[in-house]
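[1] Okay, structure incoming, though there's no sequence with it:
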């Protein structure tokens, strides 16, 4: 039985490993620096990674592990860019490393300001945005975006987030003020304009600099996450899930427009493996709701479990494509029109 190797990655990887195990087509190998991580408990074989290894030293360790353990497919998590730069060394050992894209493309997608600058808005529009790196450019950006034709006082808000980051780290919606009600409701992703200005002036006072930050219009429509698998730029499967209010279940939708966007993304960046992109709806003056591109993640999303419930075994499909056992057109069609929820379970660790 051929083996899929998963190195250190986010917790959703354990769900991918479990799905592969239940399907029974592939064996699984996992490595992580924490021997009690859920990834390790889910895999048939496991290797403990040395702590603190980065860059070339970590890739050297991965190559030694691959040479010893002999997996056929490697779904790369940690240090995907460094692995992509040394792809030929993994291929020489008989393993297909799935880094989603080559190293320059990974860097491009990771830098959201560069990505948005180069994005083709004929595929999907983007919200109005700018960058800032200190209090002065923040204030100038606020004035610019408030003067933008799409800005409607009392409806459109602004948000900030780092140009480089994962999940919601550093994301805040800007408000004119904070009250006791918002505090008691636990609205963690909001920040008043005054709080933002006080925060962004501090690095200047300390002689430091902010990282490049994005300032954007906050769209108030439906938010969607699209989980995809591709091979050599050809889309095999995509699951469109709409996030319902209050953080509850998610709805798996049939959206040909977003499937076409997924095909275009896979082709443009020549992607191979599991990736994700995020959209949010803008409401046009006539009432039409149009999805806007927010970002592309060259990795599995944190909510991949929801999309897996629609009938796509993402890791197994990616491995089958990489090994030439499947073609993109062989991928199953996901179920649509269903609501899915995540149920946490306990796992006994050996």
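    It's in. No experiment lies behind these values; they were computed from the predicted model shown. Numbers count the residues shown, from 1 in each chain.
[2] Only C-alpha atoms from now on, for both contacts and neighbour counts.
    Noted.
[3] What residues of stretch 83-93 count as buried?
    Going by neighbour count (16 or more other Cα atoms under 10 Å), the buried part of stretch 83-93 is 83, 84, 86, 87, 89, 90, 93.
[4] next, the one to line up against it:
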């Protein structure tokens, strides 16, 4: 009788809330018990604590360099085989050799320099080449003079404009410019993600200089979120969701050829691996690229209802190679309508 296959010990460090779905999906698909998952977070009561086989606390307040050292020590103590970083991903992706010395393979979405470009939308938009879905028309600004110059260029070309930081997550800092109402009027009207143009101008003038911001054309069409699995620049699997604007209508799996082709090109251009997410939105000029997220999206559970178990494919493919995946593992139920319900959990 042959000896049982050694269990692969996999560590996911502190991540966004979607990590709970990622861990749950892996455990549901791992019928042979090949993988022992661990999750770490600086807060003991994180809702994702129970999603992995093991949960451990992370230290708080470490610099990126000190955090890399702590991760190395954690890998040694817990005999980690595969490390999939989210927190301080760029610093950890820059040190794969240090981990490999201890037998640990680092599953990163991209090389450190590419992750830094992806995270900076000003650099990302300026350098990306995507003919089927180019980025929105945009200008950068760091003071009121640059804002006024950018506004004078873009406003005659587009019906509405918006602003957002070059570096941000969850859409924090995004607002559509309203040329008629003040921010107070917008607040009282319950108009979210909008800011009065006059109020913005006054505020920017008071700040003098600030972090890099983007002034962009506002895209008012359908938004698409595409969860993907890559392998060294090759797109292995993708599930595209079209977000419907009406509340309660859910989302629709829409495998548009231009979207899938665009994701394949982005994977090749940025050398993407593991799990990543690409956001698109339609405007008057057609489909536009919004961003790449070097992680699973918040809607990963909905995407996987359409067929491929993307987190499991990403992990198994990294360990074994993706060549063995068959059509039954990659087939997508195009046109499926999906939605999401909140689930209550008892916290540790």
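    All right, it came through fine. What you see is a predicted model; the values in this text were computed from it and never measured.
[5] Now for the buried residues of stretch 83-93 of the first structure: which two are most distant?
    Distances among these were taken as Cα to Cα; the most separated pair is 84 and 93, at 14.6 Å.
[6] Give me the contacts around stretch 166-180 of the second structure.
    119-122, 160-165, 193-198, 212-214, 218 (Cα atoms under 8 Å, 6 or more residues apart in numbering).
[7] Filter those residues down to just the ones in strands.
    161, 162, 163, 164, 165, 194, 195, 196, 212, 213, 214 (DSSP state E).
[8] what does the fifth one align to in the first structure?
    Under the alignment by TM-score structural alignment, residue 165 of the second structure pairs with residue 162 in the first structure.
[9] Look up how far residue 144 of the first structure lies from the closest residue to its match other than its chain neighbours.
    Nearest non-adjacent residue to residue 162 of the first structure, counting by Cα to Cα, 6 or more residues apart in numbering: residue 213, 4.4 Å away. Distance of residue 213 of the first structure to residue 144 of the first structure, computed by Cα to Cα, to the nearest Å: 15 Å.
[10] Neighbour count: these two, which is higher?
    residue 213 (21 against 13; other Cα atoms under 10 Å).
[11] Setting aside sequence neighbours, what's the nearest residue to the residue most central in space within the second structure?
    Geometric centre of the second structure, nearest residue: residue 293, 2.6 Å, by Cα atoms, centre = their mean. Closest residue to residue 293 of the second structure apart from its sequence neighbours, by Cα to Cα, 6+ apart: residue 277 at 5.0 Å.
[12] Also residue 316 of the second structure?
    Using Cα to Cα, 6+ apart, the closest residue to residue 316 of the second structure is residue 322 (7.7 Å).
[13] aligned partner of that neighbour in the first structure?
    Under TM-score structural alignment, residue 322 of the second structure pairs with residue 326 in the first structure.
[14] Checking that match next. Helix, strand or coil?
    Here residue 326 of the first structure is coil, with the state taken from DSSP: H, G, I helix; E, B strand; the rest coil.
[15] and the gap between it and residue 319 of the first structure?
    According to Cα to Cα, residue 326 of the first structure and residue 319 of the first structure sit 9 Å apart.
[16] Go ahead and confirm residue 134 of the first structure touches residue 215.
    No - counting by Cα atoms under 8 Å, residue 134 of the first structure sits too far from residue 215 to count as a contact (11.9 Å).
[17] Have a look at residue 326 and residue 319 of the first structure and say which one is more surrounded.
    Taking other Cα under 10 Å, residue 326 of the first structure and residue 319 do not tie; residue 319 has more neighbours (26 against 15).
[18] Over to the aligned residue in the first structure for residue 190 of the second structure. Which of the three states is it?
    Residue 190 of the second structure maps onto residue 186 of the first structure when the alignment is built from TM-score structural alignment. Using three-state DSSP, the structure places residue 186 of the first structure in coil.
[19] for residue 296 of the first structure, same thing?
    From three-state DSSP, the assignment for residue 296 of the first structure is strand.
[20] what helix or strand does residue 22 of the first structure sit in?
    Per DSSP states H and E: residue 22 of the first structure is located in helix 13-23.
[21] which residues in the second structure does that helix align to?
    Using TM-score structural alignment, helix 13-23 of the first structure pairs with 19-29 in the second structure.
[22] which parts of the matching stretch are buried?
    Buried residues in stretch 19-29 of the second structure (16+ other Cα under 10 Å): 19, 20, 21, 22, 23, 24, 25, 26, 27.
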